[in-house]
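>>> Provided below for reference: sequence and predicted model.
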Amino acid sequence: MVAEYAVATGDPDILDEGCAMLATLANSFAAGGHLVRYPAREQVHGVSGAVVVCDDGCDDNGFATAIERIARTCDAG
């Protein structure tokens, strides 16, 4: 799991930077053969992996809940 706050919450002030960080990390893990999941409002173009849509619009509580939910399905932290 790779979680990036701006991407998950859609924060317009830092969204571009968040997308760049998420793409760098997720694509690197995917290139190494890992299954990647990340919380977001929707699939992010150019990011490898499966989006896990946050509940409640991915506000602070939705972001934390999404991380907890995704983490239970992961084999490493």
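Cool, got the structure. Residues are numbered from 1 along each chain as shown.

>>> alpha carbons only for contacts and neighbour counts from here, please
OK.

>>> span of stretch 7-18 from start to end?
From the first residue to the last, stretch 7-18 extends over 6 Å; the measure is CA to CA, to the nearest Å.

>>> alongside the first one, take a look at this:
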Amino acid sequence: MPGATEWLIIALVVVLLFSAPKLPTMARSLGRSMRIFKSEMTEMKNDGAPAVPSAAPVSEPKVTPPSND
């Protein structure tokens, strides 16, 4: 009885023999799916953050009285 490694090799040979013309299309589709997944993950991380960074808070200018020398 073949082990796991042998079954994996047999499955790989069958896939290569019967779907060789479709491999470029499948690889392209996988690449697109990965790109979409990454963009969705990035969007999910940035969901709580504001889209535009807010300006730095403006501090009140300090007024010092003139010295009486």
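That came through fine. Keep in mind it's a predicted model, so treat the numbers as computed, not measured.

>>> care to give me the TM-score?
Superposed pair, TM-score by TM-score structural alignment, normalised by the length of structure 2: 0.29. Supporting alignment: 24 aligned residues with a CA RMSD of 2.1 Å.

>>> and the longest helix for structure 2?
Taking DSSP state H as the assignment, the helix of structure 2 that covers the most residues is helix 23-45.

>>> now that helix: buried residues?
Using 16 or more other CA atoms under 10 Å as the burial criterion, none of the residues of helix 23-45 of structure 2 qualify.

>>> same for that helix, what does it pack against?
Counting by 3 or more CA pairs under 8 Å, 6 or more residues apart in numbering; DSSP states H and E, no packing neighbours are recorded for helix 23-45 of structure 2 among the helices and strands.

>>> which neighbouring elements make contact with the helix or strand harbouring residue 23 of structure 1?
With secondary structure defined by DSSP states H and E, residue 23 of structure 1 is part of helix 15-31. If you count contacts as 3+ CA pairs under 8 Å, 6+ apart, helix 15-31 of structure 1 packs onto helix 5-9.
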